[in-house]
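**Q** Pasting the sequence and the predicted model now:
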Amino acid sequence: MQDQTTAGNLLRSMRANPPLVQCITNFVAMNIAANVMLAAGASPAMVHAEEEAGEFAAISGALTINIGTLSAGWLVGMLKAAQSANDAGKPWVLDPVAHYATAFRRKAIAQLLELQPAIIRGNASEIIALAGRASRGQGVDSRDAVEQAEESARQLAQKHQCVVAVTGVTDFVTDGQKARRIAGGSPFMPQVTALGCSLTCLVGAFAATTPDDPFDATVTALTVFAVAGEQAGAVADGPGSFSWRFLDALAGLTPETLDRAARISAA
């Protein structure tokens, strides 16, 4: 990330002009994802119905698609929204939740990948499996380390000409050429449901802010999560108190603090 486009500067830009982000996410994630977006400074819209998803994508700054609680009707809406975002020149982010678990999910993810997401965000097991390799994932849970998914992420990024983010203890982001690792967060984060899904939505907010640079947008979103998570984790007593403290940390995070606390390294 270049000096003039630091994470802090991108956070300042995002808040100065809060982007409308269409978040097609799962039932479990809707509430926490919307709260995360609002706390960070973005404007979420949980619009997924096939009758309006495509139309809404055209007026949004970005689109995020999460297949966590997939159904036939939702898939139609997802496909229409992704195509509409492409037609309107808007970036969209794909979260391939447990895409390997069933034939329905495998077919759905293949259809969505054909529509060329700008960014893919997943856990290590999801990214390894998406690259056609054997993973140890079980349902939505990752049983693989981020480091084991780095080569798969590079291959996916090159194949689909997109940015790929693998999130875990230390996050990894690549566009197939350059790559970054982002450290931070808290051990409480995996104990709070749907924070990863919420992160996908926040990636969409930064992609809307800097649509021509999905790599820096992704690195910034992950850095915001890492820094806020670390701050909340330092004072939380457990996952319950971490959840609300994390929202407070997101809302109180300043661009200056973000740049000072960011732990981004070349990979």
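**A** Nice, I can see it.
**Q** Could you use CA atoms for every contact and neighbour count after this?
**A** OK.
**Q** ok, now which ones touch the most centrally placed residue in the chain?
**A** By Cα atoms, centre = their mean, the mean C-alpha position of the chain lies nearest to T200, the distance being 2.0 Å. Shown in contact with T200 (Cα atoms under 8 Å, 6 or more residues apart in numbering): T64, V93, L94, D95, R121.
**Q** give me the element it is part of.
**A** Using DSSP states H and E, T200 falls within helix 195-209.
**Q** next one: S125
**A** Element membership of S125, judged by DSSP H and E, is helix 124-130.
**Q** and what of D212?
**A** Under the assignment here (DSSP H and E), D212 is part of no helix and no strand.
**Q** Check A134 too.
**A** Applying DSSP H and E, one finds A134 in no helix or strand.
**Q** And for it, nearest residue in space, chain neighbours not counted?
**A** Sequence neighbours aside, I128 is the residue nearest to A134 in space, at 6.8 Å (criterion: Cα to Cα, 6 or more residues apart in numbering).
**Q** Near the one you found, how many other residues are there?
**A** 26 (other Cα atoms under 10 Å).
**Q** How much space separates it from A249?
**A** To A249, I128 is 32 Å away according to Cα to Cα, to the nearest Å.
**Q** For the residue nearest to A134, give me its contacts.
**A** Contacts for I128 (Cα under 8 Å, 6+ apart) come out as A134, S135, Q148, A149, S152, A153.
**Q** Comparison target below:
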Amino acid sequence: MEQTPTNIPGHLLTAIRERKPLIHHITNMVVMNDTANITLAIGALPVMAHAIEEVEEMVGLAGALVLNIGTLSPSQVEAMLRAGKQANAKGIPIILDPVGAGATRLRTETALRLLSELQIAVVRGNASEIGALIGVAGETRGVEAISVSGDPESIVRNAARELGSVVAITGVRDLVADATRLARVDNGHPLLATITGSGCMATSLIGAFLAVAPDPLEAAVGGLVAMGLAGEMAAPRSGGPGTFRSHLLDAIAALDEAAMNQGQKANFA
């Protein structure tokens, strides 16, 4: 039986706006501007610091670390490991976005290496990417998921147990699980699938929520509710993907605690 969670994530948005945490991104070049802007719009402060020489110092100032493997290079992997180990030493939560895992050996092996060498609070990806991390067959074309064998709820539960992290699978229905709990988030709009980087932006939002939430599962739910609800708000004002992107940013900035509490479509199983 589905139950509404007692902790609705709206109060976390207020905490982000009050604290303005720094969110350190080591991320992909394709949507770096979008992820920086959506982090600002939610009320946090983004920094995109990739240089090996500064990542350990920079992450020490941050409330959360976002790792995104969308445009990989050997130096970036080293930077992620250095920043991640420093974050772990200082108790700073990490979110990993395994973009394109399953598409190439480099992407899959890099994601698994980061999961092996670092303590990752949240992993967010599509069903094919998450499935690839636990050996579930799927098809990824470039960085887009085409198909995955198996039930997404089973995949997200099994991944959470095997990876030892909160795992979020985003899609028509977003799923978030840890070793014992499962949350379903039904906020969203089909236009979110028409713009590049909507998943990466959701990861950045979760990073902002991680910086203020003691519970990584609650942070993941908060970030996904914010993204989906903003999509619902932006879609009626948009003429297509181009205008939707700008209205989405406006909608994130316009969110407040009351709007999240009233508009959220999240429940725990």
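**A** That came through fine. The structure presented is a predicted model; accordingly, all values stated were derived computationally and were not measured.
**Q** coming back round to it: residues in structure 2 aligned with the helix holding S125 of structure 1?
**A** Across structure 2, the stretch matching helix 124-130 of structure 1 (TM-score structural alignment) is residues 127-133.
**Q** Tell me the gap between that stretch and the middle of its chain.
**A** The chain centroid and the centroid of stretch 127-133 of structure 2 are separated by 14 Å under Cα atoms, centre = their mean, to the nearest Å.
**Q** hmm, back to that, mean offset of whichever helix or strand comes after the helix holding S125 of structure 1 relative to structure 2 (after superposition)
**A** Helices and strands here follow DSSP H and E; after helix 124-130 of structure 1, the next one along the chain is helix 146-160. Compared with structure 2 after the fit, helix 146-160 of structure 1 shows a mean deviation of 2.7 Å (mean Cα distance after the TM-score superposition for structure 1).
**Q** contact partners of helix 146-160 of structure 1?
**A** Looking at what lies outside helix 146-160 of structure 1 - Cα under 8 Å, 6+ apart - the contacts are 113, 116, 123-125, 127-128, 130-131, 133, 162-177.
**Q** Just tell me what I67 of structure 1 corresponds to in structure 2.
**A** Counting by TM-score structural alignment, I67 of structure 1 corresponds to I69 in structure 2.
**Q** now its match: how far from A235 of structure 2?
**A** According to Cα to Cα, I69 of structure 2 stands 29 Å off from A235 of structure 2.
**Q** and if you look at R19 of structure 2?
**A** Distance, R19 of structure 2 to A235 of structure 2, using Cα to Cα: 30 Å.
**Q** Between those two, which has more neighbouring residues?
**A** Using other Cα under 10 Å, the more surrounded residue of R19 of structure 2 and A235 is A235, with 22 against 14.
**Q** Can I take it that that one is in a helix?
**A** Yes: counting by DSSP: H, G, I helix; E, B strand; the rest coil, one finds A235 of structure 2 located in a helix.
**Q** and it, what pairs with it in structure 1?
**A** Match for A235 of structure 2 (TM-score structural alignment): G233.
**Q** For that match, which non-adjacent residue is closest in space?
**A** Among residues not flanking G233 of structure 1 along the chain, S186 sits closest, at 5.3 Å (Cα to Cα, 6+ apart).
**Q** Quick one: map the one you found onto structure 2.
**A** With TM-score structural alignment as the matching criterion, the partner of S186 of structure 1 in structure 2 is H189.
**Q** again, but for T6 of structure 1
**A** Aligned partner of T6 of structure 1 by TM-score structural alignment: I8.
**Q** Now do the same contact list for that match.
**A** Contacts here follow Cα under 8 Å, 6+ apart; on that basis I8 of structure 2 touches G222, N261, Q264.
**Q** Give the burial count for H50 of structure 2, as a bare number.
**A** Count around H50 of structure 2 with other Cα under 10 Å applied: 20.
**Q** What is the equivalent residue in structure 1 for it?
**A** Correspondence of H50 of structure 2 to structure 1, assessed by TM-score structural alignment: H48.
**Q** wait, doesn't that match sit right on V76?
**A** No: counting by Cα atoms under 8 Å, H48 of structure 1 sits too far from V76 to count as a contact (9.2 Å).
**Q** and the aligned residue in structure 1 for G60 of structure 2, which of the three is it?
**A** Under the alignment by TM-score structural alignment, G60 of structure 2 pairs with A58 in structure 1. Secondary structure state of A58 of structure 1, per three-state DSSP, is helix.
**Q** For A58 of structure 1, give me its contacts.
**A** A81, S84, A85, D87, A88, K90.
**Q** change it to 6 Å
**A** By Cα atoms under 6 Å, 6 or more residues apart in numbering, the contact list for A58 of structure 1 reads S84, A85, A88.
**Q** Please flag which of those sit within helices.
**A** Residues of these located in helices (DSSP state H): S84, A85, A88.
**Q** Over to the residue nearest to the first one when sequence neighbours are not counted. Which of the three states is it?
**A** When you say that, I think you mean S84 of structure 1. Nearest non-adjacent residue to S84 of structure 1, counting by Cα to Cα, 6+ apart: G54, 5.3 Å away. Secondary structure state of G54 of structure 1, per three-state DSSP, is helix.
**Q** Ok, the one 10 residues further on next?
**A** At T64 of structure 1 the chain is in strand, as set by three-state DSSP.
**Q** Do I have it right that it meets K90?
**A** No: if you go by Cα atoms under 6 Å, T64 of structure 1 and K90 don't touch, sitting 10.7 Å apart.
**Q** Which one of the two is surrounded by more residues?
**A** Between T64 of structure 1 and K90, counting by other Cα under 10 Å, T64 is the more crowded of the two (29 against 22).
**Q** Can you tell me how far that one is from V21 of structure 1?
**A** Counting by Cα to Cα, the gap from T64 of structure 1 to V21 of structure 1 is 7 Å.
**Q** before we move on, what about G240 of structure 1?
**A** Relative to V21 of structure 1, G240 of structure 1 is positioned 27 Å away (Cα to Cα).
**Q** Among the two, which residue is more densely surrounded?
**A** V21 (30 against 12).
**Q** still on that earlier bit, got a winner among the ones in helices among the contacts of A58 of structure 1 for most neighbours?
**A** Using other Cα under 10 Å as the neighbour criterion, A85 leads these with 25 neighbours.
**Q** what's the matching residue for it over in structure 2?
**A** In structure 2, A85 of structure 1 lands on A87 (TM-score structural alignment).
**Q** Distance of that match relative to E53 of structure 2?
**A** 15 Å.
**Q** now do A111 of structure 2
**A** Distance, A111 of structure 2 to E53 of structure 2, by Cα to Cα: 22 Å.
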